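Colleague: generate a structure from the sequence data that follows.
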Amino acid sequence: MTSIRLPNLLPRIFLLLAAVLLSGCTTMPATHVRPTVISPVAARTGVIAGFAAGIQETLDQGESAVHLIPDNLDALHWRIAMMQGAEQTLDLQYFLWEDDYSGYLLLHELLKAADRGVQVRLLLDDIFLDFSHRTVAAIQQHPNIEVRVYNPVVNRRSVTGTAFRFALNVIQLNRRMHNKLMIADGSLALVGSRNIGDSYFGFDPDYNFRDLDAVTVGPVLQDMMYSFDHYWNTRYAIDATDLYLTSRSRHLGAVRRVAMTRSGQHPDRAAAALPQTPRAWLTERARGFHPGQVTYIYDHPSDRHDRTVLQELPEFLSPIEQQLRIVTPYFLPNDFGMDLIQDKLARNVQVQVIVPSLGSINHTIVHSHYRSFRPRILEMGVDLYEYQHQPGYAGRHHADSGSVEADFISMHMKTLLGDSNRAYIGSLNLNHRSLYTDTENGLLILSDSLGQELELLLADMATPEESWQLALENGRVLWMTDEATLQNPPTRSPLQHIPYFWGALLPIRGFL
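Modeller: Take a look at the predicted model:
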């Protein structure tokens, strides 16, 4: 039987609405004076550095190389390999880190890397940080680990305290760090749309995501390291020592024991373990890298008006002449998205959009606001597809891991592909939050070979085995596959109709 989760966006939205009614001002937590930290020069020796150097030897001057990661288990293994192979530094920047099996497994690997002498910097957004503040403060006790929390809600001991803090400074606290980035030894970086949690790596029995990351090597790493330093040194990144009362923190040893226990308590998830040494595992994947011109883009960490991703993405996509494919889990295009689509259609560019169906989306309330865009998008001539919650073998193969078979498959991928050679892979959704409020990041990739691989991946997602194709007939939306045509949106449970219909009545689109 399919289990139903209350959409975890709702508490956040209601807190923000309460804050609007109680506007005021406050200041960031007081911090100790700290020096500006700059990433060290990339390592020249070691497993990661040697692997990256071998790939760079095959590239032309100025080129970087990118490897796509559409498979959830593979995405977990890449992170483990980078943690186990690192010898000098690990920098991690994430919007969400869950305290589940995968979250503790990767925390365990981070602690082991720090024990080897690797200098670890962990930058986490506060709003969906599942670890307790006591646990975060305990991690900070390790001499080789520094933890900073972006734009924190200082009083999070209760929902009331959180709402009160939001009420004091809704404009500041509404802005979240949605970036996802991991850099090992300054030589190998991973970016994309996956956060840290079981749903992103295929181990959640409720639902797993169809998702996409990319690993890159080459000169683009310089901008990625600069970006991490930029966020790390902003006044919005608060040191865990300043933020949490260390006298009330757990002991590091207790966190170690929990991480070891939680990461080893599921024998049926043995597939999570890296099957080889990091060197051997990485070597087998060297051929999957595509050369090209790669640019890293990110929004300013403290200036809300500096929307670099929003500015550079349309320019990068402007030369497109034939086709634009858009894949996004939360599709509320507003002016930016509609203008982008209309511009391409006016130039006779075919536009295809893939979003989750009502049955596959993990935040039903977002879908309730998307439905008003659906007829307009179809009338414009867009090829619109909605991903099925029970896709065929290919979708299941990429999403589920090991012996886990989730009740349904959701879709979390965020990518754009133009003319099979211009790709964006990153954290950006086509919704109001991503476009105008939160910080985002990603790669702009100009590569024929990578574009061809991504083209095949997205074409498979648009087949009847994985997605519904939508059409407009006499003003009514139809959902079609080879086997069925529906006149109502496909759901995974009748209970979804409740937030689907009343959610659209709430004036919260600006918070979605």
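
Colleague: please count neighbours and contacts with C-alpha atoms only from this point.
Modeller: Noted.

Colleague: report the contact partners of the residue nearest to the spatial centre of the chain.
Modeller: Nearest to the mean C-alpha position of the chain, counting by Cα atoms, centre = their mean, stands residue 193 at 2.7 Å. By Cα atoms under 8 Å, 6 or more residues apart in numbering, the contact list for residue 193 reads 180, 211, 212, 213, 412, 413, 414, 425, 426, 427, 428.

Colleague: go on, residue 353?
Modeller: So residue 353 contacts 325, 326, 327, 328, 382, 383, 384, 385 (Cα under 8 Å, 6+ apart).

Colleague: tell me the one of those residues nearest residue 419?
Modeller: Closest approach between the contacts of residue 353 and residue 419, by Cα to Cα: residue 325, at 8.7 Å.

Colleague: I'd like the next helix or strand past the strand or helix carrying that closest one.
Modeller: Per DSSP states H and E, residue 325 falls inside strand 323-327. As assigned by DSSP H and E, the chain's next helix or strand after strand 323-327 is helix 334-346.

Colleague: another sequence for comparison is provided below:
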Amino acid sequence: MRTASLLLRCGDRCSTALARVAVVLSVLLLAACATLSPQQADRAYAIAGAARSDASTCDTSDACAQPSPLHQLADRALLDSTPQQPRHYTVILDRGTDALLARINLIRSAARSIDLQTYIYEDDDSGRLVLDELLAAARRGVRVRLLMDQLSAIQSVESLAALSGAHRNFHIKLYNPVLGRARVTYPQYAIAAACCWRQLNQRMHTKLLLIDDALAITGGRNYQDDYFDWDAQYNFRDRDLLVAGPVTGAMAEDFRRFWEDRRAVPPSRLVDVGRLLLARGVPPLAPSEFRLPERAEAMREDAADALLVFERLASRAREVGKVEYVSDGPGKHEADTPAEFALASQSLGELIASADREVLLQTPYLVLSRPAQALFERLHDRPDAPRVVVSTNSLAATDAFIAYALSYKYKRRYLRDFGFNIYEYKPFPEDAPIDLATTGAFLPEFVDAPLPPPPSTRPDRSSVLRSARYRRPLATEYGATRHLRRQSNEPVPLRRAGVRMGMHAKSLVIDRRIGVVGTHNFDPRGDNYNTESAVVVHDAAFARELAASIHRDISPANSWVIAPRDKPPVLWGLEYSIGKLSEWLPVFDLWPMRYATSYEFMPGPECPRPIPPDHPGFRACHRPVGDFPEVNLALKGLPTRLFTAFGAGLAPIL
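Modeller: As a prediction, the model looks like this:
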């Protein structure tokens, strides 16, 4: 009766409110689904084409290409190669500043063509610098093609319209635009998730920079400051591979397939950019404004210094033989069963299955697909099972809190059923390949420290805001977190301030004989939704070099090791059985006791070097530091446990 009375009293007011909500939703839906007619799209495309300048800054046959010691690697590799014995040169790019330096230098060295394919392209300092170099290359006569995944492309519709009409040698496309738009708002996101879930999740995660079809850079890095050590709060520990030689022919063909695919659409044919062009014509391209212009200028000067480029990069080139490029290609998004066309996943799975002694795996998000779990379980069940070492993120280091929560849920399975040795990256690693001076960190007026830090011209880890805003939510790397509120897309709050690092490298070493650098996170998204790619190098010396890089990441200075907790004195078997049963439940996992926790190495006379967690003396040399070391548990401990309890259903889209 009370409820009925309230409804009667509400009367017309409730009806009016519901009607207003319905109107708002209808308007949003109509706005989101609005399209350009074919005639309008053609006219907008023509407007952009007619505005393109054909002015040239160079009249030589090589487009005034800058001599480069990196480009010379391609000349040597192609000269020394035969169909029976291909020769390649590789350079592992661990440092973010080196990765950016290599890109700028190679773009300037291009004489014929530049193809750039990426998942994220942010309009920040590094993105603007690379874009300036691409436009300069186009103006001197180089054909430039820029292909970006639509959900993470350049943010500004006006910038996309300006780039559409910038120069006759500069071409730009967006891959798989949702709702026919270049940019989508969060309400439009929600509509796309409701109407077009599969398309929304089919993303181009492939990353490639190809110069003159002769040498390339591929790997984990997107185009955003935090991939190049240029962010003042959070930077990725990432890895690219520069490769020169015949394999770039396969890369060129793969890029062509993406570029010519129906999902690759010029921005001028999309609703928001097209309408701007129809209404105002091509807007002028705004000059780049850098947050730290002196840093950008220093990078320009370094890229012009051939001796410096040789010393920092080309001198480290390694001559190798057989190299393969494995890519899913856009055909993966045509398939009714994408896993059958997931060539990258299949190739990596075959490599892992071929291991005799060791699998060294590095991934930022330890969320395994069911086929991957079955593969590792079979591997572990072999009488001669190889050791599996995994380098991944801790909760304190990750940029994808939900992904870590699911990884946390399955630690028992990873350790016992798959035999993993898991090392989780620290947010403030002591021996990481990062140049703190380039981050642009500054000393705020308030720092969470008992005493002011000593004066220094070099920023340190106490010189950034503890609660600063991290990058915009739609630029996050991990797919599923795009659909959540902004706070879910940020690194978790820590107990202390600092320039934080998070693992983003995706690499694999098999038996120190095969090394892989690619884009695949070894997760369900890579198997089922994203297009992925990888460079597979069949060379023992290269594999050892890559293994050494990963082992640096898992050293005690840079990572915690995950191992089982000490057994309680009573009822251990019962506690373990209940925890295992709770873990296997499809939705609820409420058992509070976790099987494993984090450990820190404690060096001493009896412990001169770290030992693996399955060694009998492990506990004598390590001390437990809790499930979430460095994390402000008051803010993130409970949500992490809630996601382990209720988040299992997110695994397929993660």
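
Colleague: so the strand holding residue 325 of the first structure corresponds to what in the second structure?
Modeller: The aligned range for strand 323-327 of the first structure in the second structure is 358-362, by TM-score structural alignment.

Colleague: ok, which stretches of the stretch 251-400 of the first structure are strands?
Modeller: Using DSSP state E, counting those that start in this stretch, the strands found in the stretch 251-400 of the first structure span residues 290-298, 323-327, 350-356, 383-387.

Colleague: neighbours of the closest residue to residue 404 of the first structure other than its chain neighbours, just the number please.
Modeller: Nearest residue to residue 404 of the first structure in three dimensions, chain neighbours excluded: residue 203, at 5.8 Å (Cα to Cα, 6 or more residues apart in numbering). Using other Cα atoms under 10 Å, the number of residues around residue 203 of the first structure comes to 28.

Colleague: ok, the alignment partner in the second structure of residue 203 of the first structure - contacts?
Modeller: Residue 203 of the first structure maps onto residue 230 of the second structure when the alignment is built from TM-score structural alignment. Counting by Cα under 8 Å, 6+ apart, residue 230 of the second structure makes contact with 126, 438, 439, 440.

Colleague: looking at those, which are in helices?
Modeller: In this view, the contacts of residue 230 of the second structure that belong to helices under DSSP state H are residue 126.

Colleague: if I look at the match of residue 203 of the first structure, how far off is residue 300 of the second structure?
Modeller: 15 Å (Cα to Cα, to the nearest Å).

Colleague: tell me the one of the contacts of residue 230 of the second structure nearest residue 168 of the second structure?
Modeller: Of the contacts of residue 230 of the second structure, the one sitting nearest to residue 168 of the second structure (Cα to Cα) turns out to be residue 126, at 24.0 Å.

Colleague: what does that closest one align to in the first structure?
Modeller: Per TM-score structural alignment, residue 126 of the second structure is aligned with residue 102.

Colleague: how much space separates that match from residue 19 of the first structure?
Modeller: From residue 102 of the first structure to residue 19 of the first structure the distance is 33 Å (Cα to Cα).

Colleague: higher neighbour count, these two?
Modeller: Shown here are residue 102 of the first structure and residue 19; by other Cα under 10 Å, residue 102 has more neighbours (25 against 22).

Colleague: the more buried one is in contact with residue 264, isn't it?
Modeller: No - judged on Cα atoms under 8 Å, residue 102 of the first structure makes no contact with residue 264 at a distance of 10.3 Å.

Colleague: can you pull out the helices in the stretch 251-400 of the second structure?
Modeller: Assigned by DSSP state H, counting those that start in this stretch, the helices in the stretch 251-400 of the second structure fall at 271-280, 293-303, 306-312, 343-353, 370-381.

Colleague: got a markdown table for those helices, with mean neighbour count and distance to residue 136 of the second structure too?
Modeller: Below are those laid out as a markdown table (neighbours: other Cα atoms under 10 Å; distance: least, Cα to Cα, whole Å):
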| stretch | mean neighbour count | distance to residue 136 of the second structure |
| --- | --- | --- |
| helix 271-280 | 20 | 23 |
| helix 293-303 | 15 | 13 |
| helix 306-312 | 15 | 19 |
| helix 343-353 | 19 | 34 |
| helix 370-381 | 17 | 44 |
